[in-house]
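Engineer: whatever this is, show me its structure:
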Amino acid sequence: MANPWAGEVALVVDDQRRVMKLTLGALAELEAALGADSLVALVERFESGRFAARDVLLLLAAGLRGGGWAGAASDLAQADIAGGPVGAARAAAELLARAFALPGEGHGEGGA
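Structural biologist: Now for the predicted structure:
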């Protein structure tokens, strides 16, 4: 089970429930892959709705790797994600929000 207090978010990929978490290493990898100038720029990109499907895919892949998954974004691109593109975008937004939430903020299941 995903622990929202630890910044974890669940995602069902190919009918397997997985836990995502943005570790510092996953965030650094994500910054580089997305060409973001900073973590703040990355968050602002998602908050403003200026993200692309590639951004969501890379964010989910980084979160999955932070949760112990050994796959790559290319593997995830071929996978079936529960909820389709909308479910993937929601999970990505929740993952990003939980990674930067202060204690006591936005840790409830189902959204921030």
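
Engineer: okay, CA-based contacts and neighbour counts for the rest of this
Structural biologist: Fine.

Engineer: so what's the closest residue in space to residue 39 that isn't next to it in sequence up against?
Structural biologist: Nearest residue to residue 39, sequence neighbours excluded (Cα to Cα, 6 or more residues apart in numbering): residue 31, at 6.9 Å. By Cα atoms under 8 Å, 6 or more residues apart in numbering, residue 31 lies in contact with 37, 38, 39, 42.

Engineer: assign residue 31 to helix, strand or coil.
Structural biologist: Following DSSP: H, G, I helix; E, B strand; the rest coil, the label given to residue 31 is helix.

Engineer: all strands of the chain, in order?
Structural biologist: Using DSSP state E, the strands found in the chain span residues 9-13, 16-20.

Engineer: list the buried ones in the last one?
Structural biologist: Across strand 16-20, burial judged by 16 or more other Cα atoms under 10 Å covers 18, 19, 20.

Engineer: ok, now stretch 65-83?
Structural biologist: Buried-residue list, stretch 65-83, by 16+ other Cα under 10 Å: 65, 66, 67, 73, 76, 81, 82.

Engineer: please give me the structure for this one as well, since I'd like to look at both together:
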Amino acid sequence: MANPYAGEVTLELDGSLHVLKLTLGALAELEAELGEGDLISLVQRFESGRFSASDLLALLAAGLRGGGAQISRDALARAEISGGPMQAARVAAQLLALSFAQPQGGS
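Structural biologist: A predicted model of the protein is given here:
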């Protein structure tokens, strides 16, 4: 089960639920793969809708690895995603939002 307070989301692949999380290592991997120089540019790229299917695949793959899944980008590309591409995009957006959300409550 994903913990949204820890920046985790779930995605169903080939009938199995997987937890995604953008760890620091996953973010560094994503920056390098997508050619973004900083995290703000990376987030803005997705928020502005300037992302491709390849970008989406890279984000989900990084999140899966950050969540502990041992799945390659190629395996993810071949996987059956429950809810299809639109669900994949929703999960990616939620993953970014939770990863960069300001903490609520105390300091």
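
Engineer: TM-score them against each other, please.
Structural biologist: Once superposed, chain against chain, the TM-score is 0.95 (TM-score structural alignment, normalised by the length of structure 2); 105 aligned residues with a Cα RMSD of 1.1 Å.

Engineer: now what about the biggest helix by length in structure 2, what contacts it?
Structural biologist: Assignment by DSSP state H gives helix 84-99 as the longest helix of structure 2. Residues outside helix 84-99 of structure 2 that contact it (Cα under 8 Å, 6+ apart) are 4-11, 20-22, 43, 46-47, 56, 59-60, 63, 81.

Engineer: buried ones among these?
Structural biologist: 7-11, 20-22, 46, 56, 59-60, 63, 81.

Engineer: just these: which are in helices?
Structural biologist: 46, 56, 59, 60, 63.

Engineer: hmm, residue 1 of structure 1 is touching residue 20, no?
Structural biologist: No - contact criterion Cα atoms under 8 Å: residue 1 of structure 1 and residue 20 do not qualify, at 10.5 Å.

Engineer: shared neighbours, the two?
Structural biologist: Shared contacts of residue 1 of structure 1 and residue 20, defined by Cα under 8 Å, 6+ apart, are found at residue 10.

Engineer: and residue 99 of structure 1, how close does it get to residue 74 of structure 1?
Structural biologist: From residue 99 of structure 1 across to residue 74 of structure 1, the span is 23 Å (Cα to Cα, to the nearest Å).

Engineer: coming back round to it: what's the average distance of the longest helix of structure 2 to structure 1?
Structural biologist: Its matched residues in structure 1 lie on average 0.5 Å from helix 84-99 of structure 2 after superposition (mean Cα distance after the TM-score superposition for structure 1).

Engineer: that helix versus strand 16-20: what angle between them?
Structural biologist: Angle of helix 84-99 of structure 2 versus strand 16-20, following axes from the mean of the first three to the mean of the last three Cα atoms, to 10 degrees, is 30 degrees.
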